[in-house]
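coordinates only, no sequence provided:
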């Protein structure tokens, strides 16, 4: 993006701290793309059961929700960058154990130990990562920064599954998981090279510490009292229930119903991820021109049609195209929602508000994944995808009857009693 003449600021890509953070997280995302395909394949290879895949997804989801309850408290209390580095190192060690143990033969039980812990660490990392963007760029550049990050992540999501499919087919999914483990080391090194604005800022009025549960509830109260955020939380909780197991169902559909191989699955997920790239690049101009409400509602409506279409599709190319549309719209809706929270939440509450949002948002996800995958094995993918797609469409319709519909391009005000967001470069208080 070109320099803005009004402020004379350099383009975002020339910001050294943001650029370093961007590169480090891109490398980490590339590794995550390997695990995104390799873990379900590892379970399917060892058990042949889509229900087992869904159960593992559900268990990891529960761990994420539990970690989310107190993750925001930790992020707001302690050094955010240091927390991110620690969680990277934890995941490096645990994911690194999988290929080593697998040398003795399939050990599915290990995944039920490693994945929940890594999911909890990942939740803490993601909460901190959301606050890190706020501490890296000016407020009016948050949507642009999120878009650039997500677009780059999506590019790695294109190449990652493609390479993971090749590696899994040639060497086994456990080797692809080893690549994921190595990526966390690269992320940790990159984080060591940056400093967040909050690291340098001196808070003149430190926030009084309370019990962890009370601090978490402060974030939940802010979330609930802000009308747009409240509506988003409720509707997205339903959406995640309907789609949390979508990847597992998709992999099952491609391999079981359409006769695809591990390489086919990698190709489908890799090419479909181009939709995420498109969504990340489109979100900032869409929000500027159409406003938050129409962009968010439209994205989720299209998601519904795409999910239903995936189940009805009978060829691999059509499944790939529809999945790309789905991922594009998920990207648009997700970046819109995340950017709005970052813009209107005071910095000293941002970790707890993000934590409260994700804990609530993902609370129904594990149950949804277990039910979705069980139903796919019992009744078939077409019926399950049709029901999930109609549900997603109803989520979008629900947005028309909430403050989301009236939300424009500019952030809404903070709820009474919490004060405005602090000036850029401060930690708030």
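Now that the structure is in, tell me what you want to look at. Bear in mind that the values here come from a model prediction, so they are computed numbers and not experimental data. Residues are numbered from 1 along each chain as shown.

make it CA atoms for all contacts and neighbour counts henceforth
Noted.

against which helices or strands is the helix or strand hosting residue 285 packed?
Using DSSP states H and E, residue 285 sits within helix 274-290. Judged by 3 or more C-alpha pairs under 8 Å, 6 or more residues apart in numbering; DSSP states H and E, the packing partners of helix 274-290 are helix 142-171, helix 316-344.

mind redoing it with 10 Å?
Contacts defined by 3 or more C-alpha pairs under 10 Å, 6 or more residues apart in numbering; DSSP states H and E place helix 274-290 against helix 142-171, helix 292-312, helix 316-344.

what's the closest of these to residue 6?
helix 142-171 (16.9 Å; C-alpha to C-alpha).

can you point out the buried residues in the next helix or strand after that closest one?
As assigned by DSSP H and E, the chain's next helix or strand after helix 142-171 is helix 173-192. Within helix 173-192, the residues that count as buried by 16 or more other C-alpha atoms under 10 Å are 173-188, 190-191.

which parts of the next helix or strand after helix 173-192 are buried?
Helices and strands here follow DSSP H and E; after helix 173-192, the next one along the chain is helix 197-200. Across helix 197-200, burial judged by 16+ other C-alpha under 10 Å covers 197, 198.

got the contact list for whichever helix or strand comes after helix 197-200?
Next helix or strand after helix 197-200 toward the C-terminus (DSSP H and E): helix 212-225. With C-alpha atoms under 10 Å, 6 or more residues apart in numbering as the test, helix 212-225 has contacts from 68-74, 76-77, 208-211, 229-234, 341, 345-346, 348-357, 359-360, 414-418.

of those residues, buried ones?
Applying 16+ other C-alpha under 10 Å to those flags 68-74, 76-77, 229-233, 341, 345-346, 348-357, 359-360, 414-415 as buried.

those in helices, which ones?
68-74, 76-77, 229-233, 341, 348-357, 359-360 (DSSP state H).

contacting residues for the residue lying closest to residue 86 once chain neighbours are set aside?
Using C-alpha to C-alpha, 6 or more residues apart in numbering and skipping the chain neighbours, the partner closest in space to residue 86 is residue 188 (8.0 Å). Contact analysis of residue 188 by C-alpha under 10 Å, 6+ apart lists 24, 25, 28, 81, 82, 84, 85, 86, 87, 88, 89, 92.

just residue 317 next, same as before
Going by C-alpha under 10 Å, 6+ apart, residue 317 touches 268, 271, 272, 323.

for comparison:
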């Protein structure tokens, strides 16, 4: 009688190379394309709004649309993700967003279109993203298997940052050469290609497909049970809040560093460009190390705790500097530490959270991540205008240290997670 070995007993995606996993390659390619195209859209729309209205208020309105959309529909979208075939939801969301983006391109190319129409289309595009993003994140374990999650998340984050850096760098030149409407059409084409790539995948929601075996709940019961799942488990709850909190301090501090670079360090254009490049560069270096370490990385919870604590003296030291050159390696280090905090917590969530509720968990995480950082940036800006940027930067470092120590002291499950 044939007795299967341990390797043979594992699902196929657990034993094969991640690059031989057709579903992962297709999903990653689609995600990278849509992220790259979205940068063209962002640059073109921002320029069009400023050129058409000359008002910074309309620029801030775009950000508020995304925040309020996430708040109003985030958990609802996450519940839909957990009740539907996630692959189907992903390609449908991308097709719909592609069609809506074509509508934005039309508005940009036709004179005297009311800006309210663009705002409505932007809100609908944001709603589409609320379904696609949690569906993608909740499907990673099913696509690659639990043993390949760290490697998959590493590649996704590196692809995301590379697409954003190159997309923003090329977006301005593309708009200057071909116009805003053509640049936005590029984004629509990227969404359509992403949808086709996901459509070409075989079914990958393996765990989710078994959810029908349990007693079917109503939509609202599912939504409440998802929130209850997050709230009753202190470890899951702390991880859901961890990334948005770190994001808040990180983005607020980054804004303060930019103010210091101009007002206090008198940074040259070369120095300012290096400062801007250091954050994504540091993040990619950190993501690459996590990717290479893969299963060899032990005590991932401790790595998160150490990275959060280490960011505090970096922020305080930046607030004490008087020139830009010594700040550049510290800013690179900040991006590096940030990658360990956010990537590893995302990996742990995928491993610890039941696949049937991952859509709701990642939707809630997305809602918090869309709300807390802008609030932190506004608060830091207000204090910086009154007292200068160095004081709130020091305060950010001290506050982050206190919060990090609280995580370390009261979250034993995080400290001991391997």
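Good, I have the coordinates. All values derive from a computational prediction rather than experimental measurement.

tm score of chain vs chain?
Laid over one another, the chains give 0.78 as their TM-score (TM-score structural alignment, normalised by the length of the second structure), with 405 aligned residues with a C-alpha RMSD of 4.1 Å.

picking that back up, and the residue nearest to residue 86 of the first structure, what pairs with it in the second structure?
Superposed on the second structure with TM-score structural alignment, residue 188 of the first structure falls opposite residue 195.

tell me which entries of the contacts of residue 188 of the first structure lie within strands.
Using DSSP state E, no member of those falls within strands.

among these, which ones are in helices?
Using DSSP H, the contacts of residue 188 of the first structure in helices are 24, 25, 28, 81, 82, 84, 85, 86, 87, 88, 89, 92.

could I get those residues as CSV with distance to residue 44 of the first structure?
Shown next, in CSV, are those (distance: C-alpha to C-alpha, whole Å):
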residue, distance to residue 44 of the first structure
24, 31
25, 29
28, 25
81, 36
82, 36
84, 31
85, 32
86, 31
87, 28
88, 27
89, 28
92, 23
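
for those, which one is nearest residue 164 of the first structure?
Using C-alpha to C-alpha, those come closest to residue 164 of the first structure at residue 28, 14.3 Å.

state the distance from the aligned residue in the second structure for the closest one to residue 178 of the second structure.
In the second structure, residue 28 of the first structure lines up with residue 34, judged by TM-score structural alignment. Note on residue 34 of the second structure: its distance to residue 178 of the second structure, by C-alpha to C-alpha, to the nearest Å, is 19 Å.

who has more neighbours, those two?
Taking other C-alpha atoms under 10 Å, residue 34 of the second structure and residue 178 do not tie; residue 34 has more neighbours (25 against 10).

contacting residues for residue 339 of the second structure?
Counting by C-alpha under 10 Å, 6+ apart, residue 339 of the second structure has contacts 154, 157, 279-280, 282-290, 304, 307, 333, 345.

and those, which are buried?
Counted by 16+ other C-alpha under 10 Å, the contacts of residue 339 of the second structure give 154, 157, 279-280, 282-288, 290, 304, 307, 333, 345 as buried.

one step back: ok, now how distant is the match of residue 188 of the first structure from residue 94 of the second structure?
5 Å.

now list whatever residues contact both of these two.
Contacts common to residue 195 of the second structure and residue 94, judged by C-alpha under 10 Å, 6+ apart, are 30, 31, 34.

my read: the last one touches residue 187, true?
Yes. The criterion here is C-alpha atoms under 10 Å, and residue 34 of the second structure meets it with residue 187 at 6.8 Å.

name the helices or strands packed onto the one helix or strand residue 398 of the second structure maps to?
Secondary structure assignment for residue 398 of the second structure, by DSSP H and E: helix 390-410. Other helices and strands packing on helix 390-410 of the second structure, by 3+ C-alpha pairs under 10 Å, 6+ apart, are helix 234-263, helix 300-320, helix 358-387, helix 412-415.

check the mean deviation of the third one from the first structure.
To tie it back to what came earlier, the one meant is helix 358-387 of the second structure. Average distance, helix 358-387 of the second structure versus aligned residues of the first structure after superposition (mean C-alpha distance after the TM-score superposition for the first structure): 4.0 Å.

that helix: how far from the chain's middle?
13 Å (C-alpha atoms, centre = their mean, to the nearest Å).

also the shortest one?
Averaged C-alpha coordinates place helix 412-415 of the second structure at 24 Å from its chain's average position (C-alpha atoms, centre = their mean).

list the buried residues for it?
414, 415.

map residue 355 of the first structure across to the second structure for me.
Residue 355 of the first structure maps onto residue 363 in the second structure, by TM-score structural alignment.

against residue 72 of the second structure, how distant is its match?
From residue 363 of the second structure over to residue 72 of the second structure (counting by C-alpha to C-alpha), the distance is 11 Å.

ditto for residue 252 of the second structure
Counting by C-alpha to C-alpha - residue 252 of the second structure and residue 72 of the second structure are separated by 24 Å.

which of these two has more neighbours?
A count of neighbours by other C-alpha under 10 Å puts residue 252 above the other of residue 252 of the second structure and residue 72, at 23 against 13.

show me what contacts the residue lying closest to that one once chain neighbours are set aside?
Excluding the flanking residues, the one nearest residue 252 of the second structure by C-alpha to C-alpha, 6+ apart is residue 377, at 4.5 Å. Residue 377 of the second structure is in contact with 248, 249, 250, 251, 252, 253, 254, 255, 256, counting by C-alpha under 10 Å, 6+ apart.

so which of those residues wins on neighbours?
Counting by other C-alpha under 10 Å, top hit in the contacts of residue 377 of the second structure: residue 253 with 27 neighbours.

what's the closest non-adjacent residue to it?
Of all residues not flanking residue 253 of the second structure in the chain, residue 393 sits nearest, at 5.9 Å (C-alpha to C-alpha, 6+ apart).

thanks again, I'm all set now.
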